[in-house]
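Engineer: Sequence and computational prediction follow.
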Amino acid sequence: MSALDVLLPARAVFSPVVDLGAGTVVALEAHAGPTADPSAGPFPDPAEDPYADRYAARPALATRADPAADDVRRAVDAAGAAAELGTRLPLLIGLRAETLAAGEYVLSELHHGLGATGRRPNEFILCATGGFPPGIRPAVATALGGLRRAGYLVGLAGLGAAHAPLDLLADVAPYLLKLDADLARRAPGEPRRSALAASLMDLAHRLETHVLAPGLETQDQVLHLRGLGARLAQGPVLAPPEWRPGMPVSVPVAAREEPAAQLPYAALGPRVSEFTLPAITLPHTATAEEVLDALTAESGVTSIVLVDERQRPYAAVDRTRFLLRLSGPYGHALHSARAAARLADPPRPVPRTVPAVAALRAAGQENERVYDDLVVVDEVGRCLGIVRVADLIRGLAP
């Protein structure tokens, strides 16, 4: 049995991705920890992995003949450890840019390894980390494009510090942009860095992608980044190092709500992509018991999207209505072993490029489901995430 076959939760560190608007966990980042087999590879490099200092150092394992293979192993280890916890939260995993540029064989190994954990591609956000020389830029762009076509959500990390050509953002259409952690932490006290962070968020909003502010340690940092436009955040101020899925998070709240930064393109109206959150998805064949487990594991989950073999939305399970049906007389006995789609509703898909006001109007046309989550889809109809109608109302309110 290989190192990829035996995965333990203790071999990974988990960090929640928190929606600052709703105060809920919308995704989970996993970093592989130490392995029992010394030949399996080194610990993460502290320069690349912000969680590396949580592991005991082993200098003898600082190098490997094939760093790309080791990077893939750690990615699959992290995904397997998350699977051991039973969470259905979308999983964020970092990969070195050099690994992505290593070729089709490495990407194939990654795809098969992640698939063996029982998750589909749209349940992963694969984030390119670290700086990389200009010479590998075409290979990185090709790799990210291929992963995106396979259904993975892709992202770039270290924005604002790592070498990542800005036109790469246009080429690969990333789902997520992760700010450099040091930039995010220092922005509140340094006007120049604050201006840089604000301009990067402006750029991300124009490109219809999400911004994640990582490594936040104080309430002031959270409130400042939120004021600049960050919707997603991570850091010890939100959750302790021992955090696990299902545990609460703490979201600082300002004494008075500060108005959001006015963006120069506001007159055009925000796109629905600006309000999109990662979706929890299950196969359209999932049973009601499996959906119940996913809903009870995370109290902040408002819906679950059932997808077909091509990751297109098949049905939508609303949390409130689903739990009411199962809690009725004999509800659990009648439905738990049967298909959850029987208790679901048709999905309400909206393209990611649709203006938010148009999506809100579409939601208002259905009186009985006016507050149901909308399902955001890409250009070929695959599920990209969900939008909560309450977020649209708050975001469009004057």
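Structural biologist: Arrived safely. Residues are numbered from 1 along each chain as shown.
Engineer: Please count neighbours and contacts with C-alpha atoms only from this point.
Structural biologist: OK.
Engineer: Provide a complete list of residue ranges assigned to helices in the stretch 1-150 of the chain.
Structural biologist: 67-85, 97-100, 104-115, 137-149 (DSSP state H, counting those that start in this stretch).
Engineer: so which of those comes closest to residue 157?
Structural biologist: Nearest to residue 157 among the helices of the stretch 1-150 of the chain is helix 97-100 (9.9 Å), distances taken as CA to CA.
Engineer: Which elements pack onto that closest one?
Structural biologist: Judged by 3 or more CA pairs under 8 Å, 6 or more residues apart in numbering; DSSP states H and E, helix 97-100 is in contact with helix 67-85, helix 104-115, strand 124-129, helix 137-149.
Engineer: looking at these, which is closest to residue 296?
Structural biologist: Taking those one by one with CA to CA, helix 67-85 is closest: 13.6 Å.
Engineer: circling back to that earlier point, out of the helices of the stretch 1-150 of the chain, which is closest to residue 203?
Structural biologist: Evaluated over these, closeness to residue 203 peaks at helix 137-149, with 18.8 Å, by CA to CA.
Engineer: buried ones in that closest one?
Structural biologist: The neighbour-count check on helix 137-149 (16 or more other CA atoms under 10 Å) flags 137, 139, 140, 141, 142, 143, 144, 145, 147, 148 as buried.
Engineer: Let's have the helices of the stretch 1-150 of the chain in JSON lines, adding distance to residue 321.
Structural biologist: Formatted as JSON lines, those follow (distance: least, CA to CA, whole Å):
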{"stretch": "helix 67-85", "distance to residue 321": "26"}
{"stretch": "helix 97-100", "distance to residue 321": "43"}
{"stretch": "helix 104-115", "distance to residue 321": "31"}
{"stretch": "helix 137-149", "distance to residue 321": "33"}
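Engineer: Second structure follows, compare the two:
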Amino acid sequence: MQTTLADFIKDTEQGKIAASILRKCVHCGFCTATCPTYQLLQDELDGPRGRIYQIKQVLEGTPATPSVQLHLDRCLTCRSCETTCPSGVEYGKLIEIGREVVEQQLPRQGADKLKRQALFKLTTSPKAFNTAYKAGQMFRSVLPATLQKKVMAKQVLKPVNVSSHSRKMLMLEGCVQPSMSPNINHATLRVLDKLGIELVRPAGAGCCGAIHLHNQMHDDGLNDMRRNIDAWWPAIEAGAEAILINASGCGSTVKEYGFHLQNDARYAQKAQRISELAKDIVEILIGETEGLKALFSQAPSAATLAYHPPCSLQHGQKLGGKVETLLSGLGYPVLLPKDSHLCCGSAGTYSFLQPELSGRLLQNKVNNLEALQPKAVLSGNIGCIAHIGSGTDIPVMHWIEYLDQQLGL
């Protein structure tokens, strides 16, 4: 796609990245076939190709309009289009640039601005989120119906008794996961401990940067990354094998630290090393399959299990099929629902900011999952787990929780 960027951006780092991405697009439209919002709305402007045209126009100097902002806001950033694209267009990076430029030209106003600021501040502060979430669980019965569905029931937790091991990995605990579903991290600790791996959790680490980065707070997102690098680096220098991440949404971002900080003289080299060490939990456990098999003391359950592959895992990290392969190899085959490549509608803060579209995507996903009549629905990202769980009575959990249950740890 030919493009001539405007003077305000053409010589900047963002401009160079955007120009390179735009030139790869050949207008083929394959992306529309796998775009969730295009499937719902059948509007070219709410598909990747249409959004690319709108971003191109703004970067070439056409002033942004509320209509452009709306169509970019409606994007889930699921990156399904990247998996489909034959030309390798890095749409996720382009839309972040486009949204930031549009935001600069059309700053949020009034209630919309306040809602977004409160939401981003709450979800990136584990202490504040934990306080609010516990209050939500306590008073769940009197909350509005829409909020009731978003508050997961308080989990009954088993003790976590782990040992020190010579093999060590870092673990990103996440911002909201410890409050919403603490057993995900607990199950991870127990399973890895049985495999002889100690998970180190430095107190100074925090939000991976995804929330800020995807919501036009680029500098805040980069500062999140720098803080985490500082917190993790002593353990890396001491020989930590990997950074284990059990929330695929976070993993997608951590694996791109090297890209985002490539022009930071102080952090570029460290950020690249972080990206190399970042591994989704499935990448770790696939390498430990034989050790895992030895932990099972009984035959696998014959229960029907459904699996929802998170967009951030199959499209963001390009690890589609890995969880299914691991579980099947352990004797727990899972069924994929119809349209398993499409987003469930969670997408970070999307379910709060675009509730109507998010709700329609949720209903489609739940219908397809329930058609399989599973005993449980497994997934690999806390946002998907909470969102899908709000729309069905079938138990929804992280697949590491299910393995932990089956192992009886």
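Structural biologist: In hand now; what should we look at? Every value quoted in this text rests on a predicted model; they were computed, and no experiment measured them.
Engineer: Report the TM-score for the pair.
Structural biologist: With the length set by TM-score structural alignment, normalised by the length of the first structure, the two chains reach a TM-score of 0.28; 183 aligned residues with a CA RMSD of 6.9 Å.
Engineer: Break down the stretch 151-300 of the second structure into its helices, ranges please.
Structural biologist: Under DSSP H, counting those that start in this stretch, the stretch 151-300 of the second structure gives helices at 177-180, 182-194, 210-213, 218-237, 248-254, 257-260, 268-277, 281-286, 289-295.
Engineer: elements contacting the second one?
Structural biologist: Helix 182-194 of the second structure makes packing contacts with helix 177-180, strand 197-200, helix 399-407 when contacts are defined by 3+ CA pairs under 8 Å, 6+ apart.
Engineer: Nearest to residue 102 of the second structure, out of these?
Structural biologist: In terms of CA to CA, the element of these nearest to residue 102 of the second structure is helix 177-180, at 31.1 Å.
Engineer: circling back to that earlier point, columns distance to residue 297 of the first structure on top of the helices and strands packed on helix 97-100 of the first structure, output as TSV?
Structural biologist: Listed next are these as TSV, based on distance: least, CA to CA, whole Å:
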stretch	distance to residue 297 of the first structure
helix 67-85	10
helix 104-115	22
strand 124-129	18
helix 137-149	28
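Engineer: out of those, nearest to residue 158 of the first structure?
Structural biologist: Using CA to CA, the nearest of those to residue 158 of the first structure is strand 124-129, at 6.5 Å.
Engineer: Any buried residues in the helix or strand harbouring residue 225 of the first structure, and which?
Structural biologist: Per DSSP states H and E, residue 225 of the first structure falls inside helix 219-228. Judged by neighbour count using 16+ other CA under 10 Å, the buried positions of helix 219-228 of the first structure are 220, 221, 222, 223, 224, 225, 226, 227, 228.
Engineer: so what does the next helix or strand after it touch, helix or strand wise?
Structural biologist: With elements assigned by DSSP H and E, the helix or strand that comes after helix 219-228 of the first structure is strand 232-233. Judged by 3+ CA pairs under 8 Å, 6+ apart, strand 232-233 of the first structure is in contact with strand 12-19, strand 210-213.
Engineer: Take these and write them to CSV, including mean neighbour count and distance to residue 109 of the first structure.
Structural biologist: Compiled in CSV, these are given as follows (neighbours: other CA atoms under 10 Å; distance: least, CA to CA, whole Å):
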stretch, mean neighbour count, distance to residue 109 of the first structure
strand 12-19, 25, 20
strand 210-213, 25, 28
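Engineer: Of those, give the one that comes closest to residue 293 of the first structure.
Structural biologist: strand 12-19 (19.0 Å).
Engineer: tell me the angle that closest one makes with helix 67-85.
Structural biologist: Between the axis of strand 12-19 of the first structure and that of helix 67-85 there is an angle of 70 degrees, by axes from the mean of the first three to the mean of the last three CA atoms, to 10 degrees.
Engineer: what helices or strands is strand 12-19 of the first structure leaning on?
Structural biologist: Using 3+ CA pairs under 8 Å, 6+ apart: strand 12-19 of the first structure touches strand 24-32, helix 67-85, strand 232-233.
Engineer: where exactly do the strands run in the stretch 301-409 of the second structure?
Structural biologist: Ranges of strands within the stretch 301-409 of the second structure are 305-307, 376-379, 396-398, based on DSSP state E, counting those that start in this stretch.
Engineer: Present those as TSV; the columns should include mean neighbour count.
Structural biologist: Converted to TSV, those look like this (neighbours: other CA atoms under 10 Å):
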stretch	mean neighbour count
strand 305-307	23
strand 376-379	24
strand 396-398	24
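Engineer: so which of those gets nearest residue 134 of the second structure?
Structural biologist: Closest approach to residue 134 of the second structure among the strands of the stretch 301-409 of the second structure (CA to CA): strand 396-398, 19.4 Å.
Engineer: Now do that closest one: everything it contacts.
Structural biologist: By CA atoms under 8 Å, 6 or more residues apart in numbering, the surrounding residues in contact with strand 396-398 of the second structure are 184, 376, 377, 378, 379, 380, 381, 382, 385, 386, 388, 389.
Engineer: Among those residues, which one lies nearest to residue 58 of the second structure?
Structural biologist: Looking across these and measuring by CA to CA, the closest to residue 58 of the second structure is residue 381, at 33.6 Å.
Engineer: how about the helices of the stretch 1-150 of the first structure, which one is nearest residue 325 of the first structure?
Structural biologist: Of those, nearest to residue 325 of the first structure by CA to CA is helix 67-85, at 27.0 Å.
Engineer: Show me what that closest one is packed up against.
Structural biologist: Using 3+ CA pairs under 8 Å, 6+ apart, helix 67-85 of the first structure sits against strand 12-19, strand 24-32, strand 91-96, helix 97-100, helix 104-115.
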